[in-house]
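[1] Quick one: sequence plus predicted model below, questions after.
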Amino acid sequence: MEIRLLRYFIAVANHQSISAAAKYLHLSQPTLSRQLSDLESELGTPLFIRGNRKITLTTEGLFLLTKAKEIVRLVDKTEANFNQPTEIISGEIYIGGGETEAIRFIAEALKDLIQKHPDVQFHLYSGNADDIADKLDSGLLDFGIVIEPTDKQKYDFLQLPATDTWGVLMRKDSPLAKKEFIQPTDLIDKPLLISRQTTVDNEMTGWFGQDVKSLNIAGTYNLLYNAAIMVEEDLGYALCLDKLINTSGNSNLCFKPLNPRLKANLNIIWKKHQVFSHAAIKFLEQIRDNIEKCNRTE
């Protein structure tokens, strides 16, 4: 399967029209139609439902679209980092992470790096630890910011000089809002919203002293912003990290830490034996320098 054909396929899927895609690709319509037919023959399945006004994707076409975009992004990422003058540090850095205050440390390192090498560009991806690991493993990300523990067999890592505090996001008119901190017995019968991240389940199982899945799980979330809206609409209590949702001023929400305290250390991770671009190497050097500075000031 040629990359060129995948680019053609993505263009048709985006435009929902062979004629519009052909114009965008600077191809004749018959040429593009033939190329798409060849792709369907190669895969042995129809990818499009050809209507009078627009083209839609079959189930197989939707699956291919997701994979094709990942493949093309990986090819573009690889080519961009090879096609750079060796005397100039430039290129792209791909970083993934969940919602955490520690991203400020990453932002400071990027700012320091770009001041020295202004041709470096960065790309951020938000997701939980499982999402980040998948994209690291497939080569779509250079680095990931994740909560400990880290799989030390698969990844190299540095511990960041930052910790997050676990607690509960709730409405200010909740009965639990009057408490200074939240204990396991406070939540046993409450509807809970928890992260889908597998390592969080393990941490919470230890804190509760019982399997999280045995609790009253009202729902799960990937990133906290939408979950906070569910909390505001009184659908449950969200187990989450502090400082991610604004609970000051006119907010209807408040955050209460857990007791016993549950802290989350954070690591920046990358695949073992990873071959980095010049930009990624410099970024990692900057992270190390900034960590050393933080350690010296403590």
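    Nice, thanks for sending it over. Residues are numbered from 1 along each chain as shown.
[2] Please count neighbours and contacts with C-alpha atoms only from this point.
    Will do.
[3] same for the helix or strand that residue 105 is a member of, what does it pack against?
    For residue 105, the host element (DSSP states H and E) is helix 103-116. Helices and strands touching helix 103-116, by 3 or more CA pairs under 8 Å, 6 or more residues apart in numbering; DSSP states H and E, are helix 278-297.
[4] how does it look with 10 Å?
    Secondary-structure packing of helix 103-116 (3 or more CA pairs under 10 Å, 6 or more residues apart in numbering; DSSP states H and E): strand 91-97, strand 120-126, strand 155-171, helix 278-297.
[5] which residues sit against that helix?
    89-90, 93, 95, 97, 117-122, 145, 160-162, 268, 279, 282-291 (CA atoms under 10 Å, 6 or more residues apart in numbering).
[6] What about residue 92, how many residues nearby?
    The number of residues packed near residue 92 is 19, by other CA atoms under 10 Å.
[7] Now do the buried residues in stretch 189-201.
    By neighbour count on 16 or more other CA atoms under 10 Å, the buried set for stretch 189-201 is 191, 192, 193, 194, 195, 196, 197, 199, 200, 201.
[8] Next, give me the two most distant ones among those.
    Using CA to CA, the two most remote members of these are 191 and 199, lying 20.5 Å apart.
[9] thinking again about what came up before, now secondary structure and distance to residue 137 too, for the buried residues of stretch 189-201, in JSON lines please.
    Formatted as JSON lines, the buried residues of stretch 189-201 follow (DSSP: H, G, I helix; E, B strand; the rest coil; distance: CA to CA, whole Å):
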{"residue": "191", "secondary structure": "coil", "distance to residue 137": "35"}
{"residue": "192", "secondary structure": "strand", "distance to residue 137": "31"}
{"residue": "193", "secondary structure": "strand", "distance to residue 137": "28"}
{"residue": "194", "secondary structure": "strand", "distance to residue 137": "25"}
{"residue": "195", "secondary structure": "strand", "distance to residue 137": "21"}
{"residue": "196", "secondary structure": "coil", "distance to residue 137": "19"}
{"residue": "197", "secondary structure": "coil", "distance to residue 137": "17"}
{"residue": "199", "secondary structure": "helix", "distance to residue 137": "17"}
{"residue": "200", "secondary structure": "helix", "distance to residue 137": "20"}
{"residue": "201", "secondary structure": "helix", "distance to residue 137": "22"}
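[10] you'd agree residue 202 is in a helix?
    Yes. Under DSSP: H, G, I helix; E, B strand; the rest coil, residue 202 sits within a helix.
[11] what's the distance between it and residue 167?
    The gap separating residue 202 from residue 167 is 15 Å, by CA to CA, to the nearest Å.
[12] try it against this one:
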Amino acid sequence: MPIRLTIRQLEYFVAAGECGSIAAASQKLNVSSPSISSAITQLELELGLPLFVRQRAQGLKMTEAGKTLAVQALNVLNQATELTRMAGAVSNTVQGPLRLGCLVSFAQIVVSSLRRSFEANYPDVRMSQVELTQNQIFAALRRAEIDLALSYDLNLPPDLEFHLVNELPPFALLSPEHPLAGHDSLTVYDLAVYPMVLLDLPISSDYFLSFFTRAGLSPIISERTRDMAVMRSLVANGFGYSIANFLPLNDLAPDGRPLKFVPITGDVQPIAMGVLSVPGSTSSGTHAAFVDHCRAQLT
């Protein structure tokens, strides 16, 4: 009798193995724990092999058979995703689900309006989003957990494709009372003598700090935060200046205090914003349409 497996069973099995527990896989996939548990049990019965050792205190541990199956299951899931992309390319239609990953900085400012306008133009598309760090975006694309990602061209691996949308020059955020707030432009030499509030996100922080390193300077980092809203509030309340590339929609911090934005000139490189994908992804009509929509809306 042939073995009957489903893509859903393999997806739940791989997620449980990566997360180490049914509960964590349930949260990751937004699927009930009993559904995941039942799928794994059915998979084990179909194969006639135990895939996990259930440990009350330590969650799930893969058996050797489970580890072998997990490698093949990932291949099958990736191939299934590619088949879906090919089908979309053949039909050249803009429809179906579109899972978007995005850096936190984009999620706060542009993603909601970008989704709304894209879905208004293409009502047969159902978008979802997840906020990730740069390295998490790379991993999620490779595991086919997301289809596309809004990101920067920082530390990009060679196995992913970057589709340029816009180039964003850096600027300094200052409170109106800051001694440099009245300047039309600033250099890192102007900024280096004042306290800095560093937006301490992975990879992005290295980019900001490289401005000073190239000039042989060391910034005075007085505060660090991974949250853009917190960063703006700290700046507006006089804890220091900060640097960013994406202008907020208004000149107010979350607590209502005003901010000033001053361009940074000199040996500072703009950062490229774009859509990141696995190779060949934008042959899909839906994916290509989203890249074009980003260029129309964000340029």
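    That came through, no problem. Note that the structure is a prediction, hence the values are computed from the model and not measured.
[13] that older thread, more neighbours, residue 202 and residue 167 of structure 1?
    A side-by-side neighbour count of residue 202 of structure 1 and residue 167, using other CA under 10 Å, places residue 167 first with 23 against 12.
[14] tell me the contacts of the residue mapped onto residue 250 of structure 2 from structure 1?
    Correspondence of residue 250 of structure 2 to structure 1, assessed by TM-score structural alignment: residue 246. Taking CA under 10 Å, 6+ apart, we find residue 246 of structure 1 in contact with 228, 252, 253, 254, 255.
[15] which of these tops the neighbour count?
    Highest neighbour count within the contacts of residue 246 of structure 1: residue 255, with 27 neighbours (other CA under 10 Å).
[16] The helix or strand hosting that one packs against which elements?
    Here residue 255 of structure 1 sits within strand 253-257, counting by DSSP H and E. Using 3+ CA pairs under 10 Å, 6+ apart, the elements in contact with strand 253-257 of structure 1 are strand 155-171, helix 224-232, strand 237-241.
[17] Structure 2: matching residues for that one?
    Using TM-score structural alignment, strand 253-257 of structure 1 lines up with residues 259-263 of structure 2.
[18] can you give me how far that stretch is from the chain middle?
    Its chain's average C-alpha position is 26 Å from that of stretch 259-263 of structure 2, according to CA atoms, centre = their mean, to the nearest Å.
[19] now stretch 283-297 of structure 2
    Using CA atoms, centre = their mean, the mean C-alpha position of stretch 283-297 of structure 2 is found 17 Å from that of the whole chain.
[20] do the same with stretch 112-125 of structure 2
    Mean-position distance between stretch 112-125 of structure 2 and its chain equals 19 Å (CA atoms, centre = their mean).
[21] Please point out which parts of it sit buried.
    Of all the residues in stretch 112-125 of structure 2, those buried under the rule 16+ other CA under 10 Å are 114, 115, 118, 119, 122, 125.
[22] Could you report the separation of the closest residue to the fifth one other than its chain neighbours from residue 283 of structure 2?
    Spelled out, it's residue 122 of structure 2. Nearest residue to residue 122 of structure 2 in three dimensions, chain neighbours excluded: residue 94, at 6.7 Å (CA to CA, 6 or more residues apart in numbering). Residue 94 of structure 2 sits 11 Å away from residue 283 of structure 2, going by CA to CA.
[23] out of the two, which sits in the more crowded spot?
    It is residue 94, of residue 94 of structure 2 and residue 283, that has more neighbours when counted by other CA under 10 Å, with 21 against 17.
[24] wait, doesn't residue 66 of structure 2 sit right on residue 44?
    Yes. Here residue 66 of structure 2 reaches residue 44: they are 9.4 Å apart, a contact under CA atoms under 10 Å.
[25] where do the contact lists of those two overlap?
    Any residue near both residue 66 of structure 2 and residue 44 by CA under 10 Å, 6+ apart counts here, and that gives 13, 50, 51, 52.
[26] Between which two of those is the distance greatest?
    Longest span within those, CA to CA: 13 and 50, 11.9 Å.
[27] Please identify every residue contacting each of the two.
    Common neighbours of residue 13 of structure 2 and residue 50, using CA under 10 Å, 6+ apart, are 40, 41, 43, 44, 66.
[28] Tell me the helices and strands packed up against the helix or strand encompassing the second one.
    Element membership for residue 41 of structure 2, per DSSP H and E: helix 33-47. When contacts are defined as 3+ CA pairs under 10 Å, 6+ apart, helix 33-47 of structure 2 packs onto helix 7-19, helix 22-29, strand 52-55.
[29] so can I have a markdown table of these showing mean neighbour count and distance to residue 85 of structure 2?
    Listed next are these as a markdown table, based on neighbours: other CA atoms under 10 Å; distance: least, CA to CA, whole Å:
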| stretch | mean neighbour count | distance to residue 85 of structure 2 |
| --- | --- | --- |
| helix 7-19 | 20 | 16 |
| helix 22-29 | 17 | 21 |
| strand 52-55 | 14 | 32 |
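[30] Out of these, which gets nearest to residue 176 of structure 2?
    Nearest of the helices and strands packed on helix 33-47 of structure 2 to residue 176 of structure 2, taken as CA to CA: helix 22-29 at 42.8 Å.
[31] just checking, what packs against that closest one?
    Against helix 22-29 of structure 2 (3+ CA pairs under 10 Å, 6+ apart) you get helix 7-19, helix 33-47, strand 59-62.
[32] can you redo those as JSON lines with distance to residue 238 of structure 2?
    Formatted as JSON lines, the helices and strands packed on helix 22-29 of structure 2 follow (distance: least, CA to CA, whole Å):
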{"stretch": "helix 7-19", "distance to residue 238 of structure 2": "42"}
{"stretch": "helix 33-47", "distance to residue 238 of structure 2": "47"}
{"stretch": "strand 59-62", "distance to residue 238 of structure 2": "47"}
